[in-house]
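Undergrad: Next input, structure requested:
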Amino acid sequence: MNNPINWFEIPVEDLNRATAFYEKLFDAAFRCETIAGIDMAVFPHVKPATGGALVKMAGLTPGEQGTVVYLHTPDLQAALEKVQEAGGRCCMPAQALPHNIGTIAMIIDSEGNRVGLHQPA
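TA: Model prediction:
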């Protein structure tokens, strides 16, 4: 198994607000759809790459506790500069990782989720 990660979902309270936040953060358009009664905004990706979505559904609550998803960014500093402007905040400043892995930071998104950002070396 080369990559066990297949799909991820980030819970949101306000799908429009969350979509606007991430579209601004990544300068990308998300695809909005409803599948099995679940409203979602899908992160842009090219199959077979790992995909994910912002989801609004009963039983999922945004929050700072729990699993942290790290999203790729080619320019961590530029992404961090957009976070507050887009309605979020930085909760862990950029930190270089050992072994030439890259640099990471953590943010709180517009919905209150703790999300990691990773710029590979």
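Undergrad: alpha carbons only for contacts and neighbour counts from here, please
TA: Fine.
Undergrad: The nearest residue to Leu15 once chain neighbours are set aside: what's it in contact with?
TA: Spatially, and ignoring its direct neighbours in sequence, Leu15 is nearest to Lys56 (6.4 Å; CA to CA, 6 or more residues apart in numbering). Under the criterion of CA atoms under 8 Å, 6 or more residues apart in numbering, the neighbours of Lys56 are 11-15, 38-40.
Undergrad: quick one more, to check against the first:
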Amino acid sequence: MTYHPDNFVVWTEIPTTDMDRAIGFYQAVLQTELTVDDTGPNPIAIFRTQTPGSGTAGHIYPGIPAARGAGPTVHFNAPGPLEDSLERVKTAGGTVVSPIITIPAGRFAYCEDLDGNSIGMMERG
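TA: Just a heads-up that it's a prediction; the model follows:
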């Protein structure tokens, strides 16, 4: 039997060397509020979905990011036009590292956050 879940990815974790700075970056780029939770062994800042407990989300946490270009890429839904999201990445101190790429599902671009984590901004078609 072959395993085919509704979602292969159930959660993402993005390490950061500076929680406050990373929270500010992601809130500015994604035009959202992250929820800080310090009830576990490490504080985390959670990307909230529209309906709690539904969809795939994740968090940022204090940790050691992979070397630039060496870690996995987390792709985010771009709020609004992709070009606007890429401008917010730059304004918030991140880096846009690719041109906009068109695929059947929409358009996206690769970026790096303040710690050099690879992220993608995606505008669905």
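Undergrad: In the first structure, where's the longest strand?
TA: strand 89-97 (DSSP state E).
Undergrad: So what touches that strand?
TA: The contact list for strand 89-97 of the first structure (CA under 8 Å, 6+ apart) reads 76-77, 80, 83-84, 102-109.
Undergrad: which of the residues you listed has the most neighbours?
TA: Asp109 (25 neighbours; other CA atoms under 10 Å).
Undergrad: Go ahead and confirm it touches Ala20.
TA: No - with contact defined as CA atoms under 8 Å, Asp109 of the first structure does not reach Ala20; the gap is 10.9 Å.
Undergrad: List the contacts of the longest helix anywhere in the first structure.
TA: Under DSSP state H, the helix in the first structure containing the largest number of residues is helix 15-26. Applying CA under 8 Å, 6+ apart, the external contacts of helix 15-26 of the first structure come out as 12, 28-30, 39-41, 54-56, 73, 79, 82-83, 86-88, 109-111.
Undergrad: which of the residues you listed are buried?
TA: Neighbour counting by 16 or more other CA atoms under 10 Å classes 12, 30, 39-41, 54-56, 73, 79, 82-83, 86-88, 109-111 among the contacts of helix 15-26 of the first structure as buried.
Undergrad: Thanks again, I'm all set now.
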